[in-house]
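J.: what would the 3D arrangement of this be:
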Amino acid sequence: MVFSPQQIKFEFLSYIKEFGGKTEDWRVGCAVDAPKAMFEENKVDSELDVWLWKPALSPAAAGIVFRYMTDQLHVTPASISVPGSSIFLFKRSESAAD
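T.: All right, here's what the predicted structure looks like:
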C-alpha cells in the first residue's frame, strides 16, 4: 500500500505530537529502501529510537512531504537521504541523541 503526501504528513505530525520534542530534534529523509536508509545508513536503533517510514506514491510525492517537513516545520534532514519513493522519520532516544 502506498500513501499520498497528505496521509504521510498527517501520520508524521501525529507521531511528532505523540512522542514529543522540538521538530528540530526529529530527522526526515527519502530513500529507495527506507529500512536500509534508517537502520544501516543513519544508524537508527530500532529498539531505542522512535521511527516511522511510509511508501509514497512516487519520488515526487515523497519530495513534497520532505520539503514540507523541512521548510515549514523545520525538521532536520537526515544525514543520509536520497531521492526515492519512501520517506522516513526518526528521533533518537535521549541516550543516543546526536
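J.: C-alpha only now, for contacts and for neighbours.
T.: Fine.
J.: helices of this structure, start to end?
T.: Under the criterion DSSP state H, helices of the chain are mapped to 5-19, 34-35, 59-67.
J.: helices and strands around the second one, which ones?
T.: Read it as helix 34-35. strand 86-91 (3 or more C-alpha pairs under 8 Å, 6 or more residues apart in numbering; DSSP states H and E).
J.: now the strand it packs on: how far from the chain's centre is it?
T.: Offset of strand 86-91 from its chain centre (C-alpha atoms, centre = their mean, to the nearest Å): 2 Å.
J.: one more, so I can put them side by side:
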Amino acid sequence: MTAMVFSVQQIKFEFLMYIKEFGGRAADWRVGLAADAPAALFGAQKVDPDADVWLWKPALSAAAARTVFRYMTEQFHVPAAEGATDGACVFLFRRREGCAA
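T.: Here you go, the predicted structure:
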C-alpha cells in the first residue's frame, strides 16, 4: 500500500486553513522539512503531541516540499523550524500559549 502524498497547492491550502483555524500570528508558527516528519516534530523540535498544535503532510517530492517551505517562509513569513530544511515532508506547528519555542 502506498502512502498518500499531497500537491504543493493542497499542502499550502491545508497549512493556511490550519493557521486560520487555530489563530496566532505567522511568527507564532514554525514550518520545516523532514524525511521523517513525526521524528522531526516530536523528537528534534520537541513538539508536545497533546498540548501543541501541529500538522504534517508528505509532498510529491522533496522539490515540491521545498516549494511549500519557501512559500510559507518567504510569502507568509512563518519562521523556519531550526535545523529542519530537507526532506519530502512538510510540517507546521505552534506551541501552546506561554511556552518558549
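J.: before we move on, back to that, redo the helices of the first structure as TSV? Include distance to residue 97 of the first structure.
T.: Shown next, in TSV, are the helices of the first structure (distance: least, C-alpha to C-alpha, whole Å):
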stretch	distance to residue 97 of the first structure
helix 5-19	15
helix 34-35	19
helix 59-67	21
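J.: which one, of those, ends up nearest to residue 45 of the first structure?
T.: When those are compared by C-alpha to C-alpha, helix 34-35 sits nearest residue 45 of the first structure, at 11.2 Å.
J.: please state the offset of that closest one from the chain centre?
T.: 10 Å.
J.: what's the matching range in the second structure for that helix?
T.: With TM-score structural alignment applied, helix 34-35 of the first structure matches the range 37-38 in the second structure.
J.: mean deviation, the matching stretch versus the first structure?
T.: Taken over the aligned residues, the distance from stretch 37-38 of the second structure to the first structure averages 0.3 Å (mean C-alpha distance after the TM-score superposition for the first structure).
J.: out of the helices of the first structure, which is closest to residue 84 of the first structure?
T.: Nearest of the helices of the first structure to residue 84 of the first structure, taken as C-alpha to C-alpha: helix 59-67 at 4.7 Å.
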